[in-house]
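# 3D model of this:
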Amino acid sequence: MTNQQLEQIKMIRNEITRFMMKYKFALDEIETKVEILKEEFQALHDYSPIEHTKTRLKSPESIMKKLIRKGGNISLTSIEENIKDIAGMRITCSFISDIYKISDMLQNQSDLTVLNVKDYIQNPKPNGYQSLHLLVEVPVFFSDRLEKVCVEVQIRTIAMDFWASLEHKIFYKYNKDVPERLLKELKLAADSANALDRQMERLNHEVQAIKDAETEDVLEELRSITINNQKFSLPPALLEVLGRD
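Sure thing, here's the model as predicted:
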């Protein structure tokens, strides 16, 4: 192999690296946003709707396979136009209502552009899959330019995530038609997960109503704040002065 050929391969490699890095940076940006929302909600409401998050970048091999399936031209421009889930974030919540709270908070971010929303909770897939998908454009600031990069955000409950993860494991790399009996059982399992979600949501509302009725305990909680896991008592004089405004 000649030096010229080596240099050409190096240039192509660097171009692909830059292309993939912008999706990595977009994930970094949205991870920071979600972490801020999580900490803010925890501080103000003594509760976080976000259980945990997970991010992933599609491998170049996976990107190419999907591009070929979609019939796109083999180029970085074609990849960007045709493959919208190169960068992905999954947000797992406790309750169904939390999903929509997080969705609203993200959609209210002025520098995020929501390109598409797919609500598979209100309209589950035939196999029973449930989740809320947001396709957002994230601004990424480089030293010499600004790029808006697509990130797919999936928001689901713990029960939904459990079902989806096991469904994926069961059928991963299974290329044959799945027997109808198994499809029906998976759909029943998805319905059971949804029923559990609805029941836990109801129980949570009932417990919250009981807590809200205990005014003395609520008043005691309001006399302190917690920042970064450190609890601070609020001076009565400060509460009195601010209460006059």
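# CA atoms for contacts and neighbours, from now on please.
Fine.
# Gly243 belongs to a helix?
Yes - looking at Gly243 with DSSP: H, G, I helix; E, B strand; the rest coil, it is inside a helix.
# distance of it from Leu44?
18 Å (C-alpha to C-alpha, to the nearest Å).
# the more surrounded of those two?
A count of neighbours by other C-alpha atoms under 10 Å puts Leu44 above the other of Gly243 and Leu44, at 12 against 8.
# Give me the buried positions along the lengthiest strand in the chain.
The longest strand of the chain (DSSP state E) is strand 146-157. Neighbour-count burial for strand 146-157 flags Lys148, Val149, Cys150, Val151, Glu152, Val153, Gln154, Ile155, Arg156, Thr157 (criterion: 16 or more other C-alpha atoms under 10 Å).
# excluding its backbone neighbours, what's nearest the fourth one?
The reference is to Val151. In space, and not counting its chain neighbours, Val151 is closest to Ala87: 5.0 Å by C-alpha to C-alpha, 6 or more residues apart in numbering.
# count of residues packed around that neighbour?
23.
# Assign a three-state SS to Val138, would you?
Going by three-state DSSP: Val138 is strand.
# on that earlier part again, distance-wise, check the residue nearest to Val151 relative to Leu132.
From Ala87 across to Leu132, the span is 16 Å (C-alpha to C-alpha).
# For this structure, which segments count as helices?
Along the chain, counting by DSSP state H, helices occupy 3-45, 60-70, 76-82, 96-107, 158-171, 180-213, 215-221, 236-244.
# Second input sequence below; structure requested for side-by-side comparison:
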Amino acid sequence: MSPQDQIAQFKQLKHTITRFMMVYKFALDEMETKIEILKEEFHLLHDYNPIEHTKSRLKSPESIMNKLFRKNLEVSLPSIKNNIRDIAGLRITCSFISDIYKICDMLTRQSDLTILEIKDYIKNPKPNGYQSLHMLIEVPVFMSDRVEKVCIEVQIRTIAMDFWASLEHKIFYKYNEAVPERLLQELKSAAESATALDRQMERLHVEMGEIKENQVLDAEEELRRFRIDNQQFNIPSALLELIEAEPNSDK
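Okay, the predicted model is just below:
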């Protein structure tokens, strides 16, 4: 094979890999847009934001190949697509445990998404204490010449769960996964402490919500106001009367 043919072959291979990987990037873009819309909608309607922050990542080709080799899978793009389901990953960090299930429900109700699998490591923590809710979601990506159905992994966890998982990963990385038994026990104890903190904060959150609901000062005036993008609007009495007069206005 001539040098020119080798260069042409390399360019074609690079093009194929780039095209393969970019659909996963586009799937993440779509999911992040959905999350932003849900977050803003929830904030506007409930004056509360259940999502603290999100973080997305794409596995590197090297990591994908290593996983193929570990699982003794065929080295091909179809094999990668069918067997490596966490090439695209999205992590959603919430304030409270109840928020995790709210977000899961909101994503499940999205008609264009297909929920492939849900693993609840909150109700059933891993032996090391790890807790999180994992979802495998199939996202349609509309390309110029086709529709690609792309699987991404969504992890939803609280701030405390995320803090614990991040430090646990660093410790395992430092010890090359050969962590002494004593530290394993301390890590599990720390996970239990994080769980206790989550439950305490959840209880405080619920109690504060009940107190807020019981406050009736200026209730009528408050109902006449709504806010979008930090701009406050008042609902005119005439408009309220018009809406109330509409048949089936509550449907």
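# got CSV for the buried residues of strand 146-157 of structure 1, with distance to Ile50 of structure 1 too?
Formatted as CSV, the buried residues of strand 146-157 of structure 1 follow (distance: C-alpha to C-alpha, whole Å):
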residue, distance to Ile50 of structure 1
Lys148, 25
Val149, 24
Cys150, 22
Val151, 18
Glu152, 17
Val153, 13
Gln154, 12
Ile155, 9
Arg156, 10
Thr157, 9
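# which one of these is nearest Leu67 of structure 1?
Proximity of the buried residues of strand 146-157 of structure 1 to Leu67 of structure 1 (C-alpha to C-alpha) peaks at Cys150, which lies at 16.0 Å.
# need the contact list for the closest one.
By C-alpha atoms under 8 Å, 6 or more residues apart in numbering, the contact set of Cys150 of structure 1 is Tyr23, Ala26, Lys84, Asp85, Ile86, Ala87, Leu135, Val136, Glu137, Val138.
# Next: Gln42 of structure 1.
By C-alpha under 8 Å, 6+ apart, Gln42 of structure 1 lies in contact with Ser48.
# What does it correspond to in structure 2?
Counting by TM-score structural alignment, Gln42 of structure 1 lines up with His43 in structure 2.
# nearest to Asn127 of structure 1, of the helices of structure 1?
Distance to Asn127 of structure 1, taken as C-alpha to C-alpha, is lowest for helix 180-213 among the helices of structure 1, at 5.5 Å.
# Superpose on structure 2 and give me the mean offset of that closest one.
In the superposition with structure 2, the average deviation recorded for helix 180-213 of structure 1 is 0.4 Å (mean C-alpha distance after the TM-score superposition for structure 1).
# how about that helix: buried residues?
Leu186, Lys187, Ala189, Ala190, Asp191, Ala193, Asn194, Asp197, Glu201.
# what's that helix packed up against?
On a contact count with 3 or more C-alpha pairs under 8 Å, 6 or more residues apart in numbering; DSSP states H and E, helix 180-213 of structure 1 meets helix 96-107, helix 158-171.
# between those helices, which gets nearest to Val114 of structure 1?
Judging those by C-alpha to C-alpha, what sits closest to Val114 of structure 1 is helix 96-107, at 6.6 Å.
# how close does the longest strand of structure 1 sit to structure 2?
Strand 146-157 of structure 1 differs from its equivalent in structure 2 by a mean of 0.4 Å after superposition (mean C-alpha distance after the TM-score superposition for structure 1).
# what stretch of structure 2 does that strand fall on?
Counting by TM-score structural alignment, strand 146-157 of structure 1 corresponds to 147-158 in structure 2.
# residues contacting the nearest residue to Val114 of structure 1 once chain neighbours are set aside?
Nearest residue to Val114 of structure 1 in three dimensions, chain neighbours excluded: Val136, at 4.4 Å (C-alpha to C-alpha, 6+ apart). Counting by C-alpha under 8 Å, 6+ apart, Val136 of structure 1 makes contact with Leu112, Thr113, Val114, Leu115, Asn116, Cys150, Val151, Glu152, Val153.
# Done for today, thanks.
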